[in-house]
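# need a structure here:
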Amino acid sequence: MSFFRVFDTAASGMSAQSLRLNTTASNLANADSVASSPDEVYRAKSPVFEVMRDGFGRTGPATGVRATGVSESPLPGGTRYEPGNPLANEEGYVFTSNVNPVDELVNMISASRAYQNDVEVMNTAKQLMLKTLELGR
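Next up, the predicted model:
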């Protein structure tokens, strides 16, 4: 594997963490949303990733990560009694999202730190390459 591949690997990780951050932000933005039925309520989303491998199928060295899609949480949402809400059903209940803001904040911190680590990998690789070039002087 080429030493320059480290940039591709770190960039794929940065892209994955960026998608994770965007998905988390969307979940947090919709955490308090309500709907008139359980089928219409917002459900927490999370990205699905897979390892990219170097030309040897499932046994080759990992060269990065890529998103394969976004999944919806199968957990049910909640209900809240709000008889004055225009979305309330006959009994006066609205259906709430299944987003847990605490879990989402933990996910956001984790994704942010992973992104920062990928940036550090790129900076360290760049510095090592520059030091290697200076050896020839």
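# from now on I want contacts and neighbour counts done on CA atoms only, so please keep to that.
Will do.
# pick out the residue nearest the middle of this protein.
Arg20 (1.4 Å; Cα atoms, centre = their mean).
# longest strand in this structure, by residue count?
Using DSSP state E, we find that the single longest strand of the chain is strand 62-72.
# I'd like the structure of this one too, to check against the first:
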Amino acid sequence: MADLSTSLATAASGMQAQASRLRHVSENIANADTPGYHRKTISFAEMAETGGVETSPVHLDRSVLARIYDPGHPLADETGHYDGSNVDLVIEVADAREAQRSYEANLRMFDQARQMTQSLFELLRK
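Purely as a prediction, here's the structure:
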């Protein structure tokens, strides 16, 4: 029974981690055209005591911001350039798909462990 509880907790932590990742990817996509925006990233680490997953604090991608030439933009300097964002939409869409698929895999694992627990309780009632 403890193994099934551990499986449920592990799958739930995986779903939480992927939901957090998807939230940050969504923020990155929404701010892709925001001047001066730095892409947000998170990483995962295994929780030693439960085997689940935890997320790190949010990190800002410090790669160089794109320089955009638009002399009419209110943030443009004397050369007509301003700092764009460092968000690459292709990477963000790929990250979103990966997070969605990982979330779905954890959801299937959670559902399977829940069904096994339910079956065990039905056997014990007999």
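# TM-score for this pair?
Once the chains are laid over each other, their TM-score by TM-score structural alignment, normalised by the length of the second structure reads 0.91; 124 aligned residues with a Cα RMSD of 1.5 Å.
# ranges for the strands of the second structure?
Using DSSP E, the strands of the second structure run over residues 40-41, 44-46, 53-55, 59-60, 67-69, 81-83.
# list the buried residues of the longest strand of the first structure.
Neighbour-count burial for strand 62-72 of the first structure flags 63-65, 67 (criterion: 16 or more other Cα atoms under 10 Å).
# buried ones in the lengthiest helix in the first structure, by neighbour count?
Assignment by DSSP state H gives helix 101-135 as the longest helix of the first structure. Neighbour-count burial for helix 101-135 of the first structure flags 101, 104, 107-108, 111-112, 114-115, 118-119, 121-122, 125 (criterion: 16+ other Cα under 10 Å).
# which strands or helices does that helix pack on?
For helix 101-135 of the first structure, the packing partners by 3 or more Cα pairs under 8 Å, 6 or more residues apart in numbering; DSSP states H and E come out as helix 5-29.
# which residues does the helix it packs on contact?
44-47, 49, 63-67, 99, 101, 104-105, 107-108, 111-112, 114-115, 118-119, 121-122, 125 (Cα atoms under 8 Å, 6 or more residues apart in numbering).
# kindly recompute the last result at 6 Å.
Contacts to helix 5-29 of the first structure, defined as Cα atoms under 6 Å, 6 or more residues apart in numbering, come from residues 44, 63-65, 104, 108, 111, 115, 118, 122.
# again, but for stretch 71-85 of the first structure
By Cα under 6 Å, 6+ apart, the residues outside stretch 71-85 of the first structure that reach it are 43-46, 92-98.
# quick check: Pro35 of the second structure vs Gly51 of the second structure, distance?
40 Å (Cα to Cα, to the nearest Å).
# quick revisit: make a markdown table from the contacts of stretch 71-85 of the first structure and add neighbour count and distance to Glu134 of the first structure to it.
Output for those, formatted as a markdown table (neighbours: other Cα atoms under 10 Å; distance: Cα to Cα, whole Å):
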| residue | neighbour count | distance to Glu134 of the first structure |
| --- | --- | --- |
| Arg43 | 23 | 54 |
| Ala44 | 23 | 50 |
| Lys45 | 18 | 48 |
| Ser46 | 21 | 45 |
| Gly92 | 16 | 73 |
| Tyr93 | 21 | 70 |
| Val94 | 24 | 66 |
| Phe95 | 25 | 64 |
| Thr96 | 24 | 60 |
| Ser97 | 23 | 57 |
| Asn98 | 22 | 55 |
